[in-house]
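A.B. asks: the sequence and its predicted three-dimensional model are supplied below.
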Amino acid sequence: MPQLEQQRRLVTEIPGPISTSLMDRRSTAVSAGVGTVVPVFVARVDGGILQDVDGNCLIDLAAGIAVTNVGGSDPQVAGRVADQAQRFTHTCFMVAPYEGYVEVCERLAELTPGSHEKRSALFSTGSEAVENAVKIARTHTGRDAVAVFDHAYHGRTNLTMAMTAKNLPYKQGFGPFAGEVHRAPMSYPFRDPGGMTGEQAAQRAIDKLESQVGGDNLACVVIEPIQGEGGFITPAEGFLPAIADWCRERGIVFVADEVQTGFCRTGAWFACEHEGVVPDLITTAKGIAAGLPLAAVTGRAEIMDSVHAGGLGGTYGGNPVACAAALAAIDVMREQDLPAKAARLGEILTGRLTQLQQECPAIGDVRGRGAMVAIEITEPDGVTPAPAIAARVSAACHADGVLTLTCGTYGNVLRFLPPLVMPEHLLEEALDVLTKALANLTA
């Protein structure tokens, strides 16, 4: 199949007639509890372009929420997936194992931070990976308590909902939740008191945990190095190392949730690397397998091996087709040096958005790393969250052929997650559309 031309093109209004018809069918067949960001149905994805069933070509600044880092139809991934599917699609690794699972675990041991001996266990979703990281930490330490942070997002299972901070849409009406989950303040430079350093913010969190939980009772601290759904909050320099050092001193397992930040997204293979933090356990998913369901917990051998045989697993965890996709995706990331490409896309994003901030008072903050960048939209006072404006700007971008996402505890953050293989001219054009949308809606 020929590649899609890497150009934005609108041939109908958004949504077009075929997408509208499919949305009608969706309403009679799909639960209303399943949301949709943009009302178009996808026909093809290639590079930085998402083509809908009406022939419209949208610039993709979502990448399936940081999943299609290597693009949505990479030929190496597609070829390896097809080859594996022709041989077998499933046996369950716990019943009859296969080499692909082992090879993915070997790659994770090579790529994740730290030179210590490592083990991995594979799952299907990021939520599963986080929940299993907690199980492993509890087994290893013999403790129960779990610490998480304000604005965190860790998943939609019962335990990970308890770990997630935001109520709507993730928690409303779904309780009661798992217990022994305790929340500490996050380093949020835009909203922290002026002049607060990363080390001071870490001490604020540590003091709360020591006084309200007790370090001796904590099995693990689970943290996103850059918070995703919470608003792409990038902690002040020094925050993560200080939390990791405290965990080491107190015998607490430090878990880095890199489900969204992992696999080249931030300009490094993993976001922890930016400050030299080596987690005890690291959870991954999203970008690992180019869109196929795969997740992992990787960590110190003595921690991972503390669980009894049969204590970890799942029917579909480490599915052979998903493992094939991951192995091909990792090859592409290496061959195309996607950490460097992410860094370059980040330079464009940060440069253009910082310039735009000078012209647009509604942009209160520009933040992120690599190709994981966001703007926080505020009222004229420069502080009060403005979610309605953020939603209107995002909708205007959709109507003009650019797929954007909102996020944040207050719903006022526009986040940008281009596929790492996106041509630079497409990103520049997408930012032109964003600039126009902001000018029209905040004038």
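C.D. replies: Arrived safely, thanks for sending.
A.B. asks: use CA for all of it now, contacts and neighbours both
C.D. replies: Noted.
A.B. asks: could you check how far the residue nearest to Glu117 when sequence neighbours are not counted is from Tyr101?
C.D. replies: Spatial nearest neighbour of Glu117, excluding adjacent residues (Cα to Cα, 6 or more residues apart in numbering): Ala301 at 5.6 Å. To Tyr101, Ala301 is 17 Å away according to Cα to Cα, to the nearest Å.
A.B. asks: between these two, who's got more neighbours?
C.D. replies: Legend: neighbour count by other Cα atoms under 10 Å for Ala301 and Tyr101, higher for Tyr101 (23 against 15).
A.B. asks: show me what contacts that one?
C.D. replies: Contacts for Tyr101 were tallied using Cα atoms under 8 Å, 6 or more residues apart in numbering; they are Phe93, Leu122, Gly318, Asn319, Pro320, Cys323.
A.B. asks: want to compare, so here's the second one:
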Amino acid sequence: MKFEDYQPYLSPALAKATNLIVESGQGCYLTDIHGDRYLDFVQGIAVNALGHCHPKIVEAIKDQSGKLITASFNVVNYPTTLKLAKRLSEVTPGQLNSVFFSNGGAEAVDGALKLAKAYTKRPAIIAFQGSFHGRTFGALSVTGSNAKYRKYYEPLVGSVYFTAYPSKDICPKGFNEEQRTRFCLNELDHLFQYLIAPDQVAAIIMEPVQGEGGYVVPTKAFVQGIRDRCDQYGILLIMDEIQSGYGRTGKMFACEHFDVVPDILTVGKAIAGGLPMSAVVSKKEIMAEWHPGMHGTTFGGHPICAAAALAVLDEFQQSHLLDHVNKTGTYLKDQLVRLQKKYCCISDVRGLGLMLAIEFSHPDGTPAGDILEKVREGCLNNNLLTLSCGVHNNGMRFATPLNVKKEEIDQGVAIIDRVLSQICAK
């Protein structure tokens, strides 16, 4: 079996990172149809929180699929989905305890934008440069990580305004962390003064840690400054935690690092251990303005996905997973810093918990996406799957399982080290 034989039947719109045909997976590893085993540091793009085919998730899926596959959650209720809504409300911050289930991250973002407009009765949305929220029309309208995503699709949803996020790529060159924070908050204030009155803004949507944009971690002062402005003007704060949430940063949700509770939270990727599920979570008084029929879904709240999601939450509790993320995240970051000291082409190591990235640059400081691609190709040839990030595609992000073992980290870092020794000067 060759991918090329089937490629004519697949739309080229879905970019393929590899031509691998994978037959099975277990934990941190994938096995292709030829029996070759790959260390997977992508995990479905941060989807498999517990690795491939975790036995408790597999058991939950088998058990529920033998009872009921679906009858549509807008027609009947399922025990698994009802239990999940309650369990999810118990781990989300603040008073975020009302849940609308959907199927994927972009769909959840679309729902969050609609909810914010329904509640505030205001037309405008503010998003950030460098952001990635998805590719549906609503989510794409608030995505600013790369112009290629928006090409040929204009006009998108109207009344969307972009402001600066405190990353080195976006802010003036040479600014330190404090200066970037101040610059970006001033940019938002200027947006209110010159382009859109704050009383016309329904929501500000942000990733507490930018994902596709480069795993950029802002300062607490910046995130709290956004929260303060939302409170001042009656604007809802939407936190997109599709990638950063569910333990990835060492806390259940990344916003907890900044002591900020959003008004609306989007959750996805890791929620169901590999099955397609997402959610919009908000306060009851906000959800109360989302009247029956104003939003809907056929497959959202799927009973099998909910069963898997319950198994994920069980494992979080029983294995003290957040403690493990913080411990192994520190270890992985130390290993990446060691690589940075060894190879001049690595210009930055950043992130929280197991949401980490390294950035590649040329000696003159320009982004080295070309070097990254050589490194990723070398890693693939050495049976390691990796993933890029950043507007210049010069960042390598690490999306290991949250229960990754030290020896698996060592194996992956050793492969990267070996590849770098052949590409970058020491």
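C.D. replies: Happy to help now that I have it. In this text the structure is predicted, and so the values were computed from the model without any measurement.
A.B. asks: need the counterpart of the residue nearest to Glu117 of the first structure in the second structure.
C.D. replies: Superposed on the second structure with TM-score structural alignment, Ala301 of the first structure falls opposite Lys284.
A.B. asks: got it, and Ala326 of the first structure?
C.D. replies: Checking TM-score structural alignment: Ala326 of the first structure goes with Ala309.
A.B. asks: its match sits in which helix or strand?
C.D. replies: helix 303-318 (DSSP states H and E).
A.B. asks: that helix against the first structure, how far on average?
C.D. replies: Once fitted to the first structure, helix 303-318 of the second structure is off its aligned match by 1.0 Å on average (mean Cα distance after the TM-score superposition for the first structure).
A.B. asks: so what angle separates the directions of the helix or strand following that helix and helix 303-318?
C.D. replies: Under the assignment DSSP H and E, the closest C-terminal helix or strand after helix 303-318 of the second structure is helix 321-342. Calculated by axes from the mean of the first three to the mean of the last three Cα atoms, to 10 degrees, helix 321-342 of the second structure forms an angle of 80 degrees with helix 303-318.
A.B. asks: so what's the match of Ala301 of the first structure up against?
C.D. replies: Counting by Cα under 8 Å, 6+ apart, Lys284 of the second structure touches Leu96, Asn97, Ser98.
A.B. asks: neighbour-wise, which of the residues you listed leads?
C.D. replies: Neighbour counts for the contacts of Lys284 of the second structure (other Cα under 10 Å) peak at Leu96, which has 22 neighbours.
A.B. asks: my read is that that one contacts Ser282, right?
C.D. replies: Yes - using Cα atoms under 8 Å, Leu96 of the second structure is in contact with Ser282, at 4.6 Å.
A.B. asks: between those two, which contacts overlap?
C.D. replies: Joint contacts of Leu96 of the second structure and Ser282 (Cα under 8 Å, 6+ apart) are Asp263, Ile264, Leu265.
A.B. asks: which of those residues fall in strands?
C.D. replies: Counting by DSSP state E, these place Ile264, Leu265 in strands.
A.B. asks: could I get the shared contacts of Leu96 and Ser282 of the second structure as CSV with distance to Pro55 of the second structure?
C.D. replies: As requested, these are arranged in CSV below (distance: Cα to Cα, whole Å):
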residue, distance to Pro55 of the second structure
Asp263, 35
Ile264, 33
Leu265, 29
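A.B. asks: contacting residues for Thr404 of the first structure?
C.D. replies: By Cα under 8 Å, 6+ apart, the neighbours of Thr404 of the first structure are Asp60, Leu61, Ala62, Ser394, Cys397, His398, Leu414, Arg415, Phe416.
A.B. asks: just Glu376 of the first structure next, same as before
C.D. replies: Glu376 of the first structure sits next to Gly231, Ile363, Gly364, Asp365, Val366, Pro385, Asn412, Val413, Leu414 when contact means Cα under 8 Å, 6+ apart.
A.B. asks: can you report how many residues neighbour the corresponding residue of the second structure for the fifth one?
C.D. replies: Residue correspondence to the second structure (TM-score structural alignment): Val366 of the first structure is matched to Val349. Neighbour count of Val349 of the second structure, defined by other Cα under 10 Å: 21.
A.B. asks: so where in the first structure does stretch 381-389 of the second structure end up aligned?
C.D. replies: Using TM-score structural alignment, stretch 381-389 of the second structure lines up with residues 399-407 of the first structure.
A.B. asks: helix/strand/coil for Gly287 of the first structure?
C.D. replies: Under the three-state scheme (DSSP: H, G, I helix; E, B strand; the rest coil), Gly287 of the first structure adopts helix.
A.B. asks: in space, what's closest to it - neighbours in sequence excluded?
C.D. replies: Closest residue to Gly287 of the first structure apart from its sequence neighbours, by Cα to Cα, 6+ apart: Val67 at 4.2 Å.
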